[in-house]
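Colleague: got a sequence here, can you model it:
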Amino acid sequence: MTTAPKPDHDDLVERIRRDLQDGYDEELELEIEDRHVDEALRALDEEGTDCTHDERHAYFKNLFRLQRELVKLQDWVQHTRQKVVIVFEGRDAAGKGGAIKRITQRLNPRVCRVVALPAPNDRERTQWYFQRYVPHLPAAGEMVLFDRSWYNRAGVERVMGFCGDDDVEEFFRSVPEFERMLVRSGITLIKYWFSISDEEQHLRFLGRIHDPLKQWKLSPMDLESRRRWEDYTRAKEVMLERTHIAEAPWWVVAADDKKRARLNCIQHLLDQFPYHEVQRTEVRLPERERHDDYVRHPVPPERFVPEKY
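Modeller: Next up, the predicted model:
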């Protein structure tokens, strides 16, 4: 068995710097939500002109451009009554959640929603395997993003021994039929696998261990999955081979670089649809009605939240 070469010290420091910077940039993205994009980019310009700045500036410019297109896609999906399912799979810490967050960040949650189901309860374990996913499928004019999906059976359940070999084999026989049924019903089904290297997952796990704000992301199952890297690799290879169908192929996202992975995934997603900008009715703010007999009652001071900041 060959062992992957370990990154040298300078490479490791650079990866840690990039991971920390990504956390800071996430906070900036949230701040920018309430500001004009050009204004926010000008603020970035004032930070300097080094290589790191140039990379960040390019990332934000492309992200905002793609998010504008996602809004157009959302309007088109709603206007044309499309039904869309997007499946996100990958190893722990592969960046699925970060990509999903950037896709949904500026979209209407009534049109585009995320489904992240917990482990099945005792009752759900006795049901048809796909049954608990079916209620979350989209109606016309909706997009549903699955943060992990029915492919749990081919991954974590198989590797951790939560199901038997017969269960796995039945899954592989059933899932192509299940997904073809979804497509025949009018659902557009897109499946992404976020692929990261052994070294990159190791680094991201260390980051979560030593960051109090990220420790909640690590579960005992995540730590065990790290130990069983090779078992997950074998399970992933079989899964991709046996469930890659013409009606719903797998798309692999190179995800060692989080920012590039997000941009590439969003651009690819947009490319899957013949969407166009939907013309909106011009919105006019009506004049507020005023009545002489209306008196606004003051709020008692004790009901205000204390202003400690």
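
Colleague: going forward, measure contacts and count neighbours with C-alpha atoms only.
Modeller: Noted.

Colleague: residue boundaries of the helices in this protein?
Modeller: Per DSSP state H, the chain carries helices over the ranges 9-32, 37-45, 51-80, 96-104, 122-125, 156-159, 165-184, 198-210, 220-227, 229-243, 258-271.

Colleague: now do the most centrally placed residue in the chain against Glu89, distance only.
Modeller: Nearest residue to the geometric centre of the chain (CA atoms, centre = their mean): Ile100, 1.8 Å. Taking CA to CA, to the nearest Å as the measure, Ile100 falls 11 Å from Glu89.

Colleague: can you check which residues contact both of these two?
Modeller: Taking CA atoms under 8 Å, 6 or more residues apart in numbering as the contact rule, Ile100 and Glu89 both touch Asp147.

Colleague: one more to put side by side:
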Amino acid sequence: MFDSPDELMRRIHADIMDGYDEELEMELEDRNMDEQTETLLNDVARAAEKEARRTYFRELFRLQAELVKLQDWVVATGHKVVIVFEGRDAAGKGGAIKRITQRLNPRVCRVAALPAPNDRERTQWYFQRYAAHLPAAGEMVLFDRSWYNRAGVERVMGFCTDEQYEEFFRSVPEFEKMLVRSGIQLIKYWFSISDEEQHLRFLGRIHDPLKQWKLSPMDLESRRRWELYTQAKETMLERTHIPESPWWVVQADDKKKARLNCIHHLLQQMPYREVERPAITLPERVRHEGYRRHQVPGEIYVPKVY
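Modeller: Below is the predicted model of the structure:
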């Protein structure tokens, strides 16, 4: 799978450093990289890699500015959007969702990442707990995994019966058509990674103490059942790719390119336009002659460790 142990470790190291880049990216509020950031990147990357990162950040900021325009248009028009993110473990769904929502208003664009159903939810209509998270007018909801759990992990791990599995495929096209008829735009993304790339990312998580929490026993078992997941994915795409809500496959072996391509494609799915905002004037603060600020007790301040 890899040419040598040295090549394997180089790839693992590169994946860990990419994760650190993600954290830098989430903290970076200024669109112009400052001298300190330049020094950091010089320390961790060769010149070509540094230029690639610059290009990535530049495109990401540009696309995120367009996402803000999209958000304003969604609010102004009362549009309703559901975006489904599916894919294998470590395929990069969460990273793409973070970059989409990073600059947006969480009251407008929110993420639904549901845990495994509890005992009560297992007795409900299968789609019931997902329906509770659907958007109202002027909202976007991103599902980090969705009702397609039944077609994937539940099928592969034996958490549903054959009858439940077949009923899902009978019901899901009707469920999604009903959503679309109600005025909800439904967009579905499958993040596709290779066997080698998932193997690499899992090793990266094992070697990175900040990411080991991402590896659950279920994730590890999914490696062993790679082919069963492949079969389940192929069946899912074949039986649920309908005109009202088609699947879109994001090639995700390169995480940064996958994020940019997904955001670019998402922006093309809606006829948004820039909504004119009223001019904002910061008002003068009202001051009262008799007001005196009370001293805050020193013991309740957080210590200045840094």
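
Colleague: how close are the two chains, by TM-score?
Modeller: Here the TM-score for the pair of chains, by TM-score structural alignment, normalised by the length of structure 2, is 0.95; 301 aligned residues with a CA RMSD of 1.5 Å.

Colleague: who's in contact with the equivalent of the residue nearest to the centre of structure 1 over in structure 2?
Modeller: Ile100 of structure 1 maps onto Ile97 in structure 2, with residues paired by TM-score structural alignment. By CA under 8 Å, 6+ apart, Ile97 of structure 2 lies in contact with 142, 144.

Colleague: how near is the aligned residue in structure 2 for Leu182 of structure 1 to Trp248 of structure 2?
Modeller: When structure 2 is aligned by TM-score structural alignment, Leu182 of structure 1 is paired with Leu179. With distances taken as CA to CA, Leu179 of structure 2 is found 18 Å from Trp248 of structure 2.

Colleague: Val141 of structure 2 now?
Modeller: Distance from Val141 of structure 2 to Trp248 of structure 2, by CA to CA: 17 Å.

Colleague: ok, Ile300 of structure 2 next?
Modeller: In terms of CA to CA, Ile300 of structure 2 sits 52 Å off from Trp248 of structure 2.

Colleague: which of the two has more neighbours?
Modeller: Comparing Ile300 of structure 2 with Trp248 by other CA atoms under 10 Å, the one with more neighbours is Trp248, at 16 against 7.

Colleague: quick check: chain neighbours aside, which residue is closest to the alignment partner in structure 1 of that one?
Modeller: In structure 1, the residue matched to Trp248 of structure 2 (TM-score structural alignment) is Trp251. Sequence neighbours aside, Tyr192 is the residue nearest to Trp251 of structure 1 in space, at 4.9 Å (criterion: CA to CA, 6 or more residues apart in numbering).

Colleague: count of residues packed around the one you found?
Modeller: Neighbourhood size, Tyr192 of structure 1 [other CA under 10 Å]: 18.

Colleague: show me what contacts it?
Modeller: If you count contacts by CA under 8 Å, 6+ apart, then Tyr192 of structure 1 has 86-89, 250-253 around it.

Colleague: let's go with 7 Å and repeat that
Modeller: By CA atoms under 7 Å, 6 or more residues apart in numbering, the contact set of Tyr192 of structure 1 is 87-89, 250-253.

Colleague: state the distance from it to Val37 of structure 1.
Modeller: 29 Å.

Colleague: one more: Asp222 of structure 1?
Modeller: 37 Å.

Colleague: from Gly87 of structure 2, how far off is the match of Ile100 of structure 1?
Modeller: Distance from Ile97 of structure 2 to Gly87 of structure 2, by CA to CA: 13 Å.

Colleague: same thing with Glu196 of structure 2?
Modeller: The value you get for Glu196 of structure 2 to Gly87 of structure 2, if CA to CA is used, is 15 Å.

Colleague: select, out of the helices of structure 1, the one closest to Tyr133 of structure 1.
Modeller: Checking the helices of structure 1 against Tyr133 of structure 1 by CA to CA gives helix 122-125 as the closest, at 10.5 Å.
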